[in-house]
Every structure is written in structure tokens, then in C-alpha cells.
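Asks: need a structure here:
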Amino acid sequence: MQRSIQPAVYILASSRNGTIYVGVTSDLVQRVWQHREGVADGFTERYGCKVLVWYELHSTMEHAIAREKQIKGGSRKRKLALIELNNPQWRDLYPEICA
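Replies: Prediction:
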């Protein structure tokens, strides 16, 4: 099945208040799966960031990239506040996006 492109910014975490990773993609389900399965080498594999704790969909990749840069440019405190505002229990949101 071919999925349509839907730009998104996302945050993965190793655990509640653990290491976090901010990324951007055009296919959120596939990209998070890659992180979870260890297919995506690099930071997320090294630090065990596999739990999708926050995401935001965008109309264009340009908007998504601009938002990713904005989030990455902010402090860790602001990133944690963004997660806490939308997902205070730090639930894994991956099952929801796969449904």
C-alpha cells in the first residue's frame, strides 16, 4: 500500500525525561519504525531513542523543516515542556499513528 507524503516533525525519547531526539520526515510511520528497529544508524540507535512522545504534521516539507529548526534551536527545557503539554504521561504514540 502506498502512503501519501505527510511532512512531520517528531520527538523520540529513550525514557521519560531521558535522551530526546528531534527529527523531520515525509513518512512518520516508516521513519519511526526505522528508529525502533535500529535500521536508522546514528544518534537514536546509540542512545536508545525509540519512544515516539510527540509529533506535529505539516502541510509542506518546508514548514516541517522550519519547525524542526525552531525546536532544535530551543532549550531542552522547552522541548520537555512541549512533550509535557501534549503528552504528560510520555505515552508511546507509535501505535496510534499505525492505526
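Asks: use CA for all of it now, contacts and neighbours both
Replies: Fine.
Asks: other SSEs contacting the host helix or strand of residue 33?
Replies: Assessed by DSSP states H and E, residue 33 sits inside helix 28-37. When contacts are defined as 3 or more C-alpha pairs under 8 Å, 6 or more residues apart in numbering; DSSP states H and E, helix 28-37 packs onto helix 94-98.
Asks: let's see this one next, to set against the first:
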Amino acid sequence: MAQVKHHYFYVLLCADNTFYAGYTTNLERRLAEHNSGKGAKYTRLKKRRPAKMIHHEVFETKSEAMQKEYAFKQLTRLKKETYLADN
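Replies: Coordinates of the predicted model:
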């Protein structure tokens, strides 16, 4: 039986109090990558680590998860905070 692959949109709260939004199929591995300095260029900066996973959503397709990531990144800081508080 084939394993169902989940697609996640996630948000990290970085040590410098900024948000990082991303896409992954494995939340634990991705957070470890970010905190080891091997993740995205944004989280490689020492001042941004450690990062804490504060939100994630599950989608059936990569496309849906990435659309959510893109939409989140278009929001202002205030709207991001409101979205995270409401979800």
C-alpha cells in the first residue's frame, strides 16, 4: 500500500522575531535543516536561528501548499500576525 504524501505550508518564528514561510513534505526534517544552517538562505543567518515552527497546514497537492505559501508571503506583517492568531 502506497504511503500518502502530505504537502505542508509552514511558518517559522525566527530568533530575530521575523517570520519565514515555506513548503515541505517533512516538517521535522525541514525545521532541523533550518536550525542547522542548511535550510533556506534566509534562515542561514545566525541572527535568525534558532527558529521555531509556529504554524503549519496540510494540503493534498504541492501546488495547493505552494499557493498558500505565496499568498501568505504577500501579506503585511500585521495581516500575517492576524492570520496566525486566527488559525
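Asks: got a TM-score for the two of them?
Replies: The TM-score (TM-score structural alignment, normalised by the length of the second structure) is 0.80; 83 aligned residues with a C-alpha RMSD of 2.1 Å.
Asks: which parts of the helix or strand following the helix holding residue 33 of the first structure are buried?
Replies: Once helix 28-37 of the first structure ends, the next helix or strand along the chain (criterion: DSSP H and E) is helix 43-47. With burial defined by 16 or more other C-alpha atoms under 10 Å, the residues of helix 43-47 of the first structure counted as buried are 44-45.
Asks: with the second structure overlaid, how far apart is the longest helix seen in the first structure on average?
Replies: Longest helix of the first structure, by residue count under DSSP state H: helix 61-73. By mean C-alpha distance after the TM-score superposition for the first structure, the fitted helix 61-73 of the first structure averages 0.7 Å away from its aligned residues in the second structure.
Asks: list the contacts of that helix.
Replies: By C-alpha atoms under 8 Å, 6 or more residues apart in numbering, the list of residues contacting helix 61-73 of the first structure from outside reads 7-9, 22-26, 57-58, 79.
Asks: mind checking how far it is from the chain centre?
Replies: Relative to its chain's centre, helix 61-73 of the first structure lies at 12 Å (C-alpha atoms, centre = their mean, to the nearest Å).
Asks: could I get the buried residue list for the helix or strand just after that helix?
Replies: Next along the chain after helix 61-73 of the first structure, taking DSSP H and E as the criterion, comes helix 76-86. Buried positions in helix 76-86 of the first structure, judged by neighbour count with 16+ other C-alpha under 10 Å: 79-80, 82-83.
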